[in-house]
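**Q** Can you look at this prediction? I've put the sequence above it.
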Amino acid sequence: MKKDKREIFVEKPEKLGEKLVEEIYEREKKKAERKEFLAESERIIKEKLEKEIKLMKLDPQLADEAVKKARQIKSLNIQGKIKNLLAIAEEMGISFAVKVAEDMQDAYTLDVFHDILAREGLYKKFKK
């Protein structure tokens, strides 16, 4: 006897549950892999950025100006420091802004600044 074409195939509830669990597992696995890939990409960009910045040389007069700017923004909270560093990078270039961050002698601020430059791709937008 032929099955009616209108007959709908329905799986047993336990099989639907298994499929759902498998789909969720696969989706979460892909998310984790994507996060891992992005984190690795970000780390690589950050390392390249740090190497590139170390190779850049600043004019001695600019180095003195960087020290002055560092003193001016050193007392701000982290958001204020980062906003100022980004503004400096936009106006004076990345190497100058990194020099200012280094002259603040605040490793956390320097690390956050590097992270933002790498993560947001901002290092590509600012002059070197």
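**A** The structure has been received and is ready for your questions. Residues are numbered from 1 along each chain as shown.
**Q** hey, let's count contacts and neighbours off CA atoms from now on
**A** OK.
**Q** Show me what the strand or helix carrying Glu33 is packed against.
**A** Glu33 belongs to helix 13-55 when elements are defined using DSSP states H and E. Contacting helix 13-55 under the criterion 3 or more C-alpha pairs under 8 Å, 6 or more residues apart in numbering; DSSP states H and E are the following elements: helix 94-103, helix 107-119.
**Q** What residues of the last one count as buried?
**A** For helix 107-119, the neighbour count (16 or more other C-alpha atoms under 10 Å) marks 109-110, 113-119 as buried.
**Q** second one coming, line it up with the first:
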Amino acid sequence: MTEPARNPARRDQDVHFNLVGEGPPRYHTRTDKPVQYVSVVDKTGGAVIGYVWAGDEDDAAAWVPRDDAGGRALAEGGHWHARLRGAKERGLLPSQALAELVSSPEGNRGRVLPDSLTDAPDSDAIDTLAASDS
């Protein structure tokens, strides 16, 4: 059985392009401006597994796992990323998102350490903190 001959003009009409935006709104994940951060501790052992930081000047916020916390910290990151993404989608400033996380501190494997809200000069300082030994 042979296929019918295709009309090149018709083929062009069959092609559809959908413009895809940049995806859902997200906070920037780097800033050289001052930030605030909180420590997230493992619910079972109490060790710091990562940090959530935020800075309004560059509309930036992110989760940073501690290097020495391993897979547990990486897995926990999905929870904190999702909460930050949801806050951004609702139009919250990064500082408001951080305040929301502090007021509802429970994650899947971790929780925000009470009274851990601290200032840092920029997001690189949080990366350095996460890379240091416990």
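**A** Sure thing, it's come through. What you see is a predicted model, and the numbers here were worked out from it, not measured in a lab.
**Q** Superposed, what's their TM-score?
**A** Here the TM-score for the pair of chains, by TM-score structural alignment, normalised by the length of structure 1, is 0.30; 62 aligned residues with a C-alpha RMSD of 4.3 Å.
**Q** that older thread, centre of the chain to the helix or strand following the helix holding Glu33 of structure 1, how far?
**A** Counting by DSSP H and E, the next helix or strand C-terminal to helix 13-55 of structure 1 is helix 60-73. Taking C-alpha atoms, centre = their mean, to the nearest Å, the mean C-alpha location of helix 60-73 of structure 1 is offset from the chain mean by 26 Å.
**Q** Which neighbouring elements make contact with helix 60-73 of structure 1?
**A** helix 78-92, helix 94-103.
**Q** Out of those, which is the most enclosed?
**A** Highest mean neighbour count of the helices and strands packed on helix 60-73 of structure 1: helix 94-103, a mean of 24 (counted as mean count of other C-alpha atoms under 10 Å).
**Q** between that helix and helix 78-92, how big is the angle?
**A** 150 degrees (axes from the mean of the first three to the mean of the last three C-alpha atoms, to 10 degrees).
**Q** And helix 94-103 of structure 1, what does it pack against?
**A** Helix 94-103 of structure 1 packs on helix 13-55, helix 60-73, helix 78-92, helix 107-119, going by 3+ C-alpha pairs under 8 Å, 6+ apart.
**Q** I'd guessed Ile53 of structure 1 sits against Ala97; true?
**A** No: Ile53 of structure 1 is not in contact with Ala97 according to C-alpha atoms under 8 Å; the separation is 10.1 Å.
**Q** The helix holding Glu33 of structure 1 vs helix 94-103, what angle?
**A** Using the same axes, to 10 degrees: helix 13-55 of structure 1 against helix 94-103 is 90 degrees.
**Q** between helix 13-55 of structure 1 and helix 107-119, how big is the angle?
**A** Going by the same axes, to 10 degrees, helix 13-55 of structure 1 makes 110 degrees with helix 107-119.
**Q** export the helices and strands packed on helix 13-55 of structure 1 to a markdown table and tack on distance to Ser41 of structure 1?
**A** Conversion of the helices and strands packed on helix 13-55 of structure 1 to a markdown table gives the following (distance: least, C-alpha to C-alpha, whole Å):
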| stretch | distance to Ser41 of structure 1 |
| --- | --- |
| helix 94-103 | 20 |
| helix 107-119 | 9 |
